[in-house]
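**Student:** Sequence and predicted model, in that order:
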Amino acid sequence: MLSLPKEVTIIEVGPRDGLQNEKNFVPTEVKLQFIKKLSSAGIEEMELTSFVSPKWVPQMQDATEIVKSNPDILRKIVLAPNRKGVDRALETGCQAIAVFVGVSNSFNKRNINKSTRESLEELKPVIAELKKKNIFVRACISTAFYCPFEGKISESDTISLCNEFVTAGVDELSVADTIGMANPLESFSLFSALKEQLPNVLLNAHFHDTRKMALANIYAALQAGVNRFDTSAGGLGGCPFAPGATGNVATEDVVYMLERMGINTGIDLDKLVEAIDIVSPVLSRKIESGFYQLSKKKV
């Protein structure tokens, strides 16, 4: 008998993770309209933007303006990779901050020019300070399954890094298949182990759909007890520091699958499509998610 949750929480990452690798600069007003429509669709937790160097990620140069627009979302998350980014985020009044580290040293060095251990040690005191300020802290664990430079990542290494972040005090783990190479058996194995070892932390699964395995991996994670998933409207995304990484799994495809399975998400699919319609005209690539394409054909 299948063991599946009755409800699932979707964390929308389109405005941040989805747009960060977009070649065209998406106008700030379009981003704000996109965020507003996603909120109206029922999204209550969202990655809005990231406080990173505009030199390396030009798309996020309007981070302060995005946050100060104060969108009506229950949990407004911003990404901040280091102390400088955290300080900028705090200046805007952010109450939820995401930090990130790759399990792979090679990926981490290419991404933020530090080893995994160096990043972790730098972040530990920052996390402690944020918790003293009652800030919600989300840790994004990149290359949790595979790395574009090192290949397969040891499950024990991923679990060890997650444990260290939880010991440091984070509220949430977002565990990512950054280049979309995981299979359902690997998904079930890792998330089962994490649910068993870390029962008191919010655990999110974050899948990229590079090889069209994301929905299968989500199904496996559901059976492992996961009920929180990072998704991106329109399947937007990719990582500028991970060759071969394509978009995140599409929010609309995940919501459609879950709702058809009798799992409540609280998200309105029609309004989700309207949100994608807002941003798609300014993108450099076509929206290819299954549900979105069918919605345009009125099937």
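**Tutor:** Right, received. Where do you want to start?
**Student:** from here on, contacts and neighbour counts on C-alpha atoms
**Tutor:** Will do.
**Student:** mind listing the strands for this structure?
**Tutor:** 9-12, 45-50, 75-79, 96-102, 136-142, 146-147, 151-152, 172-177, 202-207, 228-231 (DSSP state E).
**Student:** Mean neighbour count added to those strands, as CSV?
**Tutor:** Listed next are the strands of the chain as CSV, based on neighbours: other C-alpha atoms under 10 Å:
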stretch, mean neighbour count
strand 9-12, 23
strand 45-50, 26
strand 75-79, 24
strand 96-102, 24
strand 136-142, 23
strand 146-147, 23
strand 151-152, 14
strand 172-177, 24
strand 202-207, 24
strand 228-231, 26
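**Student:** and of those, who's closest to residue 290?
**Tutor:** Shortest distance between residue 290 and the strands of the chain, using C-alpha to C-alpha, is found for strand 228-231: 14.3 Å.
**Student:** Now tell me what touches the longest helix seen in the chain from outside.
**Tutor:** Identified as the longest helix of the chain according to DSSP state H is helix 116-132. Helix 116-132 is contacted from outside by 82-83, 99, 101-105, 108-109, 136-137, 165, 168-170, using C-alpha atoms under 8 Å, 6 or more residues apart in numbering.
**Student:** same thing but 10 Å
**Tutor:** Helix 116-132 has contacts (C-alpha atoms under 10 Å, 6 or more residues apart in numbering) with 81-83, 86-87, 90, 95-109, 112-114, 133-139, 161, 164-165, 167-171.
**Student:** What's the PyMOL line that selects buried ones from those residues?
**Tutor:** Selecting the buried subset of the contacts of helix 116-132 in PyMOL, with 16 or more other C-alpha atoms under 10 Å as the burial test, is done by:
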select buried, resi 81+82+86+95+96+97+98+99+100+101+102+103+104+105+106+107+108+109+112+114+135+136+137+138+139+161+165+168+169+170+171
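**Student:** adding another structure so you can compare the two:
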Amino acid sequence: MRAEHAAGVRHFELGSFLPADRFPQFADLRDLLDAAASMKAMHKIVLALNERGIDDAIASDTDEITCVVSATDEHSLANSRRTRQQAVALVRKAAEAARSSEHRPITNAGIAMAFGCSIAGQVDQSDVLRLAETCMAAGADMVSIADTVGYAGPRQVASLCDEMVKLCDDRPFCVHLHDTRGTGIANAAAALDHGARVLDGALGGLGGCPFAPGATGNVVFEDLVYLCERMGFETGIDLDRLSEARGIAKCALPDEPFFGALARSGPPLNLDWRAGAA
């Protein structure tokens, strides 16, 4: 985290407030939040998957609370034992708690399976848009649309982003992509071309999804930074220093697969590829 921050990264999703005995990977979340609080201009994001998680998130002085709302009841029940209606109620509780708190964190409703569900199959775009509108009416400051299992193609991403721009107006929305079937960067380019300005990525493509066996994590962050710069969006991120952060992560996680085209080839050496270059 410190190495990525030194590279210019400022938004970090740090983990979920869940019981450490069942989810030991999140046992040090409070330590991470404490460390992040000492870093300049950090935007700290946590997931709150239940009422206790909301309380813990508010107490932690995080900057953003994400609640997951699935686009299908089938996935929602399998993932959280909640219906979509109950998941929206959790968004409402998070938004109310955030508004009442001194720190006033952002409430983000993350719509999982927005481009297709590994359990229910096809997901209609109109259903996703209605759900996004419902979440905003419940108090969400922003909405994320997630290709949780990597089903989307650029055309689907472009179409949904066009509609999200209309729906959200001046509110930001986030696009959360996985590269499970090799379309992650193409989908990110489509999202940027069609109004998205916030995208999720993971260093080295780390991660996965329990509902998509063999899935990779989010789009490789290093590749995403390069894409943004080549498309004219200044990220403020130093790719050389980001590569150093990747090296630290690889040493810490020697058994995990790391992905990324930029890690193999590097950026062009004979032209200025950064945003704003002639």
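**Tutor:** Okay, I see it. Note that the structure is predicted; figures quoted are calculated from it, not measured.
**Student:** Present the strands of structure 1 as a markdown table; the columns should include distance to residue 56 of structure 1.
**Tutor:** Converted to a markdown table, the strands of structure 1 look like this (distance: least, C-alpha to C-alpha, whole Å):
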| stretch | distance to residue 56 of structure 1 |
| --- | --- |
| strand 9-12 | 23 |
| strand 45-50 | 12 |
| strand 75-79 | 14 |
| strand 96-102 | 16 |
| strand 136-142 | 18 |
| strand 146-147 | 21 |
| strand 151-152 | 25 |
| strand 172-177 | 21 |
| strand 202-207 | 23 |
| strand 228-231 | 23 |
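**Student:** which one of these lies closest to residue 193 of structure 1?
**Tutor:** Of all the strands of structure 1, the one in closest proximity to residue 193 of structure 1, counting by C-alpha to C-alpha, is strand 202-207 (11.5 Å).
**Student:** State the span of structure 2 onto which the closest one is aligned.
**Tutor:** Matched against structure 2 by TM-score structural alignment, strand 202-207 of structure 1 falls on residues 172-177.
**Student:** And for stretch 250-269 of structure 1?
**Tutor:** So stretch 250-269 of structure 1 sits over residues 220-239 in structure 2, by TM-score structural alignment.
**Student:** end-to-end on that stretch?
**Tutor:** In stretch 220-239 of structure 2, first residue to last residue: 13 Å (C-alpha to C-alpha, to the nearest Å).
**Student:** The longest helix of structure 1 aligns to what range in structure 2?
**Tutor:** Helix 116-132 of structure 1 lines up with residues 84-100 of structure 2 when matched by TM-score structural alignment.
**Student:** Same question for stretch 74-94 of structure 1.
**Tutor:** Under TM-score structural alignment, the match for stretch 74-94 of structure 1 in structure 2 covers residues 42-62.
**Student:** Determine how far the matching stretch lies from the middle of the whole chain.
**Tutor:** Taking the mean of its C-alpha atoms, stretch 42-62 of structure 2 sits 15 Å from the chain's own mean (C-alpha atoms, centre = their mean, to the nearest Å).
**Student:** for that stretch, how far is the first residue from the last?
**Tutor:** One end of stretch 42-62 of structure 2 sits 10 Å from the other (C-alpha to C-alpha).
**Student:** cool, stretch 223-231 of structure 1 as well?
**Tutor:** Start and end residues of stretch 223-231 of structure 1 are separated by 18 Å (C-alpha to C-alpha).
**Student:** do stretch 235-244 of structure 1 as well
**Tutor:** For stretch 235-244 of structure 1, the first-to-last residue distance is 15 Å (C-alpha to C-alpha).
**Student:** now stretch 11-30 of structure 1
**Tutor:** Its first and final residues considered, stretch 11-30 of structure 1 spans 20 Å by C-alpha to C-alpha.
**Student:** Provide the aligned range in structure 2 for that stretch.
**Tutor:** Under TM-score structural alignment, there's no match for stretch 11-30 of structure 1.
**Student:** average gap between the longest helix of structure 1 and structure 2?
**Tutor:** With mean C-alpha distance after the TM-score superposition for structure 1, helix 116-132 of structure 1 departs from structure 2 by a mean of 2.0 Å once superposed.
**Student:** What residues sit buried inside that helix?
**Tutor:** 116, 119-120, 123-124, 126-128, 130-131.
**Student:** Rebuild these as a markdown table, extending it with distance to residue 31 of structure 1.
**Tutor:** Below are the buried residues of helix 116-132 of structure 1 laid out as a markdown table (distance: C-alpha to C-alpha, whole Å):
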| residue | distance to residue 31 of structure 1 |
| --- | --- |
| 116 | 32 |
| 119 | 30 |
| 120 | 31 |
| 123 | 29 |
| 124 | 32 |
| 126 | 29 |
| 127 | 29 |
| 128 | 32 |
| 130 | 27 |
| 131 | 29 |
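**Student:** check contacts around the corresponding residue of structure 1 for residue 121 of structure 2.
**Tutor:** For residue 121 of structure 2, the aligned position in structure 1 is occupied by residue 151, per TM-score structural alignment. Shown in contact with residue 151 of structure 1 (C-alpha under 10 Å, 6+ apart): 104, 143, 145, 181.
**Student:** any idea how far residue 77 of structure 1 is from residue 151 of structure 1?
**Tutor:** From residue 151 of structure 1 to residue 77 of structure 1 the distance is 30 Å (C-alpha to C-alpha).
**Student:** can you check residue 69 of structure 1 too?
**Tutor:** Per C-alpha to C-alpha, residue 69 of structure 1 is found 13 Å from residue 77 of structure 1.
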